[in-house]
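S.K.: Dropping a prediction and its sequence here:
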Amino acid sequence: MLGRSRFLSFPMVMGAVIIGVVSGKAIFGPPLDEYWKKKLEEEAAAKETGTSTTSST
């Protein structure tokens, strides 16, 4: 197998990478954006409650 004379060409590999990235963003983009938005809101709420509980104690 190491002596193969023909490997995948660079343009073919780059085309596959671009197609993969574009389709991945189309499939997983909206759910990931929603997840990170929710995660940031939870962290902000936890930080807010964490500082208020420590200052009142």
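M.R.: Alright, I've got the coordinates.

S.K.: When you work out contacts or count neighbours from here on, use the C-alpha atoms and nothing else.
M.R.: OK.

S.K.: mind listing what the residue sitting nearest the centre point of the chain touches?
M.R.: Per CA atoms, centre = their mean, the C-alpha nearest to the average position across the chain is that of residue 32, at 6.6 Å. In this structure, residue 32 makes contact with no residue, judged by CA atoms under 8 Å, 6 or more residues apart in numbering.

S.K.: Which secondary structure element is home to it?
M.R.: When elements are assigned from DSSP states H and E, residue 32 belongs to helix 10-56.

S.K.: putting a second one here so we can go through both:
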Amino acid sequence: MFGRSRFLSFPLVIGAVIIGVVSGKAIFGVPLEEYWKKKHEEEAAASAAKENDSTSS
């Protein structure tokens, strides 16, 4: 249709992957770090509360 008779070249694919990873980190990096930090804090608090309940029984 557009004259493409071969598959994509390996360097082109690698370049696209690198660009995608870098741009994804730039766009979603900070919000994801904040989310995981908050998630780990909640899990730590939940495990501490669970540990507290089991020792008090």
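M.R.: Yep, it's here. Everything quoted here is computed from the prediction, not taken from an experiment.

S.K.: coming back round to it: relative to structure 2, what is the average displacement of the helix holding residue 32 of structure 1?
M.R.: After superposition onto structure 2, helix 10-56 of structure 1 sits on average 0.7 Å from its aligned residues (mean CA distance after the TM-score superposition for structure 1).

S.K.: That helix maps to which residues in structure 2?
M.R.: Residues 10-56 of structure 2 are where helix 10-56 of structure 1 lands when matched by TM-score structural alignment.

S.K.: what about that stretch, distance to the chain center?
M.R.: Stretch 10-56 of structure 2 has its average C-alpha position 5 Å from the chain's average C-alpha position, going by CA atoms, centre = their mean, to the nearest Å.

S.K.: count of residues packed around residue 29 of structure 1?
M.R.: One way to gauge burial is a neighbour count; for residue 29 of structure 1, by other CA atoms under 10 Å, it gives 13.

S.K.: go on, residue 25 of structure 2?
M.R.: Under the neighbour criterion other CA under 10 Å, residue 25 of structure 2 is assigned a count of 13.

S.K.: again, but for residue 17 of structure 1
M.R.: Close neighbours of residue 17 of structure 1, defined as other CA under 10 Å, add up to 12.

S.K.: next one: residue 11 of structure 2
M.R.: Using other CA under 10 Å: residue 11 of structure 2 sits among 9 other residues.
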